[in-house]
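Chemist: Coordinates for the following, if possible.
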Amino acid sequence: MPTTTTRVNHPIFAGVWPWLSRALGRGGMDEHRKALLSGLTGNVVEIGAGHGVMFAFYPPTVTRVLAVEPEPHLRRRAAEAAARAPVPIEVVDAVADHLPATDESMDAAVFALVLCSVPDPAAALAEARRVLKPGGELRFLEHGRADSPGMVRVQQVMDATFWPRLAGGCHTGRDTVAAVERAGFSMRSLERYLFPFGRTPFSFHMRGIATRP
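Modeler: Sure, this is the predicted structure:
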């Protein structure tokens, strides 16, 4: 089990994100959050739990959630949210590519608007695969690469310049579906949709379930 950690500190983003997350929830994101977690059972690791916005949506069939969050301001908020959650949740200081869990110990791994901002998505997905049991589920709710060359170019310019610095490492144009498949997962279901409505560099969302062979 890896134990190395990397310091993560984005106080400005951490102050803005809870407010923005609530606004997105009122605009329809909460329905996608609920759908992402529907039917989960057993032991779950949530990678990049932020301030714990997902916690309220875990179904009672979940035995325990290991919630990983390296940003200290968000982690404190997550610990408060865990105390109000409908299932047992342990919030820990760790990073996506060094999860504090043993091999094949988890029934599911959850990424929700996280793979856009981790430094190394391939490493994060490899770690998720390591801790999942054979047949375990990877559930992801993300935004990513646009569907037209013109918008992809806009995303590339933003990602190469100012956007990651402003948004806690977020990248607008990562191809998350391809990354999940390259990591060795089998895609079981995938929904692509625009959120919010309209075509902006941030609109191209996806919600999927993949399984570890």
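Chemist: contacts and neighbour counts: CA atoms only from here.
Modeler: Fine.
Chemist: give me the number of residues near Phe197?
Modeler: 9 (other Cα atoms under 10 Å).
Chemist: got the end-to-end distance for stretch 142-158?
Modeler: 18 Å (Cα to Cα, to the nearest Å).
Chemist: Another sequence for comparison is provided below:
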Amino acid sequence: MAAVSHPVFARVYERLSVAMDRAGLDEFRRDVVAGLSGRVIEVGAGNGRMFGHYPPGVTEVVAVEPERRLRAAAVRAAATAPVPVTVVDGLAEALPAGDGEFDAAVAALVLCTVPDQGNALAEIHRVLRPGGQLRFFEHVAAENPGRVRRIQRLVDATVWPTLCGGCHTGRDTAAAIAAGGFVIDELRRFRFPTTSSSPSSPCVLGRATRLEQRRD
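Modeler: The predicted structure is shown next:
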């Protein structure tokens, strides 16, 4: 596996993720994984901030993280997780898992960063069993056209992805999930922080079910 290294972003993110959790992001992380059971693959685990929220019905988490500094932090976080967590190197577009291995997949603040959402979602679809769940929490395009949407287009075309580990703020991730072989069962749209006009503040949080076959 080719190493992925964003050392400056990784250092910043390790501190920023703690501050964001204290500001309320922790609550959304809990909501993402609430009620999960069985084997779970977490795609883009970062520094492992999700691990502490997995419920006891989860028998194993395979946490995939390509960035080496964040992966090392995730390994440390896994040691104190309430459920068994194995941290592995891997890319969202080439998940190190067999077909239909998992009961659920978790993607939190990662589908905004992958180079190709379609390929990443195809891989998530592949490793989930039919009827398995995709839980997601992502930065997305602002729901209504206006100033924030214009800013998103501008920053995505310039400095934001370079500075923020590949993040693209203006993606329609819910539409990509629906096009990737999933039925969206639940979808919440909100801003975090609620009063922010940052291009990364529009978010979605939801649950989707893997269809038997993808719509190609």
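Chemist: Just the TM-score for the two chains, thanks.
Modeler: Remark: TM-score between the superposed chains equals 0.96 [TM-score structural alignment, normalised by the length of the first structure]; 209 aligned residues with a Cα RMSD of 0.9 Å.
Chemist: Need the three-state assignment for the spatially most distant residue from the centre of the first structure.
Modeler: The outermost residue of the first structure relative to its centre, with distances by Cα atoms, centre = their mean, is Gly150 at 26.5 Å. Three-state assignment for Gly150 of the first structure (DSSP: H, G, I helix; E, B strand; the rest coil): helix.
Chemist: max-length helix in the first structure?
Modeler: Within the first structure, and with DSSP state H defining each element, the longest helix by residue count is helix 11-24.
Chemist: residues making contact with that one?
Modeler: With Cα atoms under 8 Å, 6 or more residues apart in numbering as the test, helix 11-24 of the first structure has contacts from Asp30, His51, Val53, Glu71, His73, Leu74, Leu166, Ala167, Gly168.
Chemist: Out of these, flag the one nearest to Phe202 of the first structure.
Modeler: Closest approach to Phe202 of the first structure among the contacts of helix 11-24 of the first structure (Cα to Cα): Ala167, at 12.0 Å.
Chemist: Please, where are all the strands along the first structure?
Modeler: 42-47, 62-68, 89-92, 106-112, 132-143, 186-194, 204-211 (DSSP state E).
Chemist: Out of the ones you listed, which one sits most buried?
Modeler: strand 106-112 (a mean of 24; mean count of other Cα atoms under 10 Å).
Chemist: Provide the aligned range in the second structure for it.
Modeler: The alignment of strand 106-112 of the first structure onto the second structure (TM-score structural alignment) covers residues 102-108.
Chemist: Now do the buried residues in the longest helix of the first structure.
Modeler: Phe13, Ala14, Trp17, Pro18 (16 or more other Cα atoms under 10 Å).
Chemist: what does the last one align to in the second structure?
Modeler: Structural alignment (TM-score structural alignment) places Pro18 of the first structure against Glu14 in the second structure.
Chemist: on that earlier part again, among the strands of the first structure, which is nearest Val8 of the first structure?
Modeler: strand 62-68 (12.3 Å).
Chemist: what does that closest one correspond to over in the second structure?
Modeler: Per TM-score structural alignment, the counterpart of strand 62-68 of the first structure in the second structure is residues 58-64.
Chemist: In the contacts of helix 11-24 of the first structure, find the pair that's most separated.
Modeler: So, these by Cα to Cα: farthest apart are Asp30 and Leu166, at 24.1 Å.
Chemist: Which one of those two is surrounded by more residues?
Modeler: Asp30 (18 against 12).
Chemist: Can you tell me what the more buried one aligns to in the second structure?
Modeler: Per TM-score structural alignment, Asp30 of the first structure is aligned with Asp26.
Chemist: still on that earlier bit, columns distance to Val8 of the first structure on top of the strands of the first structure, output as TSV?
Modeler: Listed next are those as TSV, based on distance: least, Cα to Cα, whole Å:
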stretch	distance to Val8 of the first structure
strand 42-47	14
strand 62-68	12
strand 89-92	13
strand 106-112	18
strand 132-143	21
strand 186-194	30
strand 204-211	25
